[in-house]
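Student: would you be able to build a 3D model of this:
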Amino acid sequence: METLFVALDFDSTEECFDFLNQFKGQSISVKIGMAEYFRSGADMIENLAQRGHHIFLDLKCHDIPNTVELAVEQLSNLPIKYLTVHALGGMTMLKAAINGRNKGRFHPKILAVTQLTSTSEDMLQQLGFKEVSMTDSTIQLAKMAYDAGVDGVVASVHEVEAIKQATDDSFIVLTPGIRMEQSIHDDQHRIATPKQAKVHQSDLIVVGRPIIKAKEPVEMYRKYLKDWRD
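Tutor: So this is what the prediction gives:
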């Protein structure tokens, strides 16, 4: 399974498959977010799996523990490899997510979202974290997720090494906000190149708009993949 996931953030399901058809039967790893899942549901997941694609379902489940357990159980009956929940849901909710996963058919790895890459230090202050830095907040959430028994976390590349030190090397860290140096930052504040992510020990990366909006998406995908592998 390729460790670079392409975020299929399109305006329609048809655009998703038009993009994937450019790869001429090649199986790639893809991320399905809330917008596409709410539009196409389980049928989209089944279709992608039948085509041989590896699926990261990024729904960031966050609710009372019982609700999350029931939701994750249902989602774990889909052929997905990774599923996200929010670390801010707390220890009990994270453990409930694991219970739900274990009852499902496919047992995806559970990744807890720490702080979004669109979150800045100023936003953290606005949310009431006035005496906690972005790094400290992220590490604290990652340690809680590790203690809860989830498989890994989603975090900015800038916190990966500290997370590894606070947990262990087997604890997965998936890094979004990946851009080449010349790319527009969009709404992402804490970004990094694929090569930087590799140097900082990221295990998985997600790339969206820089690939799917490129004039030559397949060529751009290969460029990101090369930078990540090298």
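Student: when you work out contacts or count neighbours from here on, use the C-alpha atoms and nothing else.
Tutor: Will do.
Student: could you pick out the longest strand of this protein?
Tutor: What stands out as the longest strand in the chain, according to DSSP state E, is strand 54-61.
Student: next helix or strand past it?
Tutor: Sequence-wise, the next helix or strand downstream of strand 54-61 (DSSP states H and E) is helix 65-75.
Student: residues in contact with the helix or strand following that next one?
Tutor: Using DSSP H and E, the helix or strand that follows helix 65-75 towards the C-terminus is strand 82-86. For strand 82-86, the surrounding residues in contact (Cα atoms under 8 Å, 6 or more residues apart in numbering) are 55-62, 94, 97, 108-114.
Student: 6 Å instead, please
Tutor: For strand 82-86, contacts defined as Cα atoms under 6 Å, 6 or more residues apart in numbering pick out 56-62, 108-113.
Student: can you check stretch 202-211 too?
Tutor: Stretch 202-211 has contacts (Cα under 6 Å, 6+ apart) with 3-7, 172-176, 178, 217, 220-221.
Student: please give me the structure for this one as well, since I'd like to look at both together:
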Amino acid sequence: MRMHRAQPSLYVALDFPDRAAAENLVAQLDPADCGLKVGKELFTRAGPELVRSLVDRGFAVFLDLKFHDIPHTVAQACRAASDLGVSLVNVHASGGRAMLAAARAAIPPGTDAPALIAVTVLTSMTEADLVDIGVNRPLADQVSALARLSCEAGLDGVVCSAWEATAMRSVFVQPDPVIVTPGIRPAGSALDDQSRVMTPEEAIQAGATSIVVGRPITRAQDPASVAHEIARSIR
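Tutor: As a prediction, the model looks like this:
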């Protein structure tokens, strides 16, 4: 039985500097093909009113703010996100057990509730980056440890590289886990600032339930066609 809102298989990252640019792209997209991911830059500039308007247009919205703070603050932020009507909320697993538990308590599981997932290790990071911040275990081990902590706290899944999606399936064994993979690039696309990537089809085959695609869609001459083709290819 699903204990959170249904998730689209494709989220388009609205990584734009202002609301007008984001809405220009959104006007070309079909909610039947994709959901929309709103991150820190756009949310800081456009605020909750933009999120509400996207929800009102019928889009599933992934509010990608990666909450990471003391437990009470994260709980209040998660509750506020849920009140916006979004479909997906995330927190940083590295915030620790108490913070994850507070987030879970703020968004009780339910068919009308947004899914609550944790960020393990950012897809732009390498093992050398982990060493720089004092994490000396292999990257895959760090991802798995944070995923287990998130699962024990009752979260619905994780954000992770597609390269870790299969391993996440062995951690989140509930009937309807949420395994979200950014860093997805269709064959032939530029890697940009991502270092651990897969194609959409490879990511789904590896165990992802939703993929996040940004620039290959948002910078395309015909974003709607690209989004539709990606959605078709992974259905």
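Student: quick one on the thing from earlier: can I get the contacts of stretch 202-211 of the first structure in TSV including neighbour count, secondary structure and distance to residue 189 of the first structure?
Tutor: Formatted as TSV, the contacts of stretch 202-211 of the first structure follow (neighbours: other Cα atoms under 10 Å; DSSP: H, G, I helix; E, B strand; the rest coil; distance: Cα to Cα, whole Å):
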residue	neighbour count	secondary structure	distance to residue 189 of the first structure
3	18	coil	23
4	23	strand	20
5	24	strand	20
6	22	strand	19
7	23	strand	18
172	24	strand	22
173	28	strand	18
174	25	strand	17
175	28	strand	13
176	27	coil	11
178	27	strand	11
217	18	helix	24
220	16	helix	22
221	21	helix	22
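Student: most widely separated two among the residues you listed?
Tutor: Largest separation among the contacts of stretch 202-211 of the first structure by Cα to Cα: 172 and 217, giving 27.4 Å.
Student: would you map the strands across the second structure?
Tutor: Along the second structure, counting by DSSP E, strands occupy 10-13, 35-38, 61-67, 88-92, 115-119, 157-159, 178-181, 210-213.
Student: make a markdown table out of these and add distance to residue 145 of the second structure.
Tutor: Formatted as a markdown table, those follow (distance: least, Cα to Cα, whole Å):
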| stretch | distance to residue 145 of the second structure |
| --- | --- |
| strand 10-13 | 26 |
| strand 35-38 | 26 |
| strand 61-67 | 18 |
| strand 88-92 | 13 |
| strand 115-119 | 12 |
| strand 157-159 | 12 |
| strand 178-181 | 16 |
| strand 210-213 | 22 |
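Student: nearest to residue 231 of the second structure, of those?
Tutor: Closest to residue 231 of the second structure of the strands of the second structure is strand 10-13 (Cα to Cα; 6.3 Å).
Student: which bit of the first structure covers the top helix by length along the second structure?
Tutor: Looking across the second structure with DSSP state H, the single longest helix is helix 40-56. Counting by TM-score structural alignment, helix 40-56 of the second structure pairs with residues 34-50 of the first structure.
Student: same deal with stretch 71-89 of the second structure?
Tutor: Under TM-score structural alignment, stretch 71-89 of the second structure corresponds to residues 65-83 of the first structure.
Student: how near is the counterpart of residue 211 of the second structure in the first structure to residue 43 of the first structure?
Tutor: For residue 211 of the second structure, the aligned position in the first structure is residue 205, judged by TM-score structural alignment. For residue 205 of the first structure, the distance to residue 43 of the first structure equals 25 Å [Cα to Cα, to the nearest Å].
Student: one more: residue 127 of the first structure?
Tutor: Distance, residue 127 of the first structure to residue 43 of the first structure, by Cα to Cα: 37 Å.
Student: out of the strands of the second structure, deepest packed?
Tutor: With neighbours taken as mean count of other Cα atoms under 10 Å, the strands of the second structure reach their highest mean count in strand 157-159, at a mean of 30.
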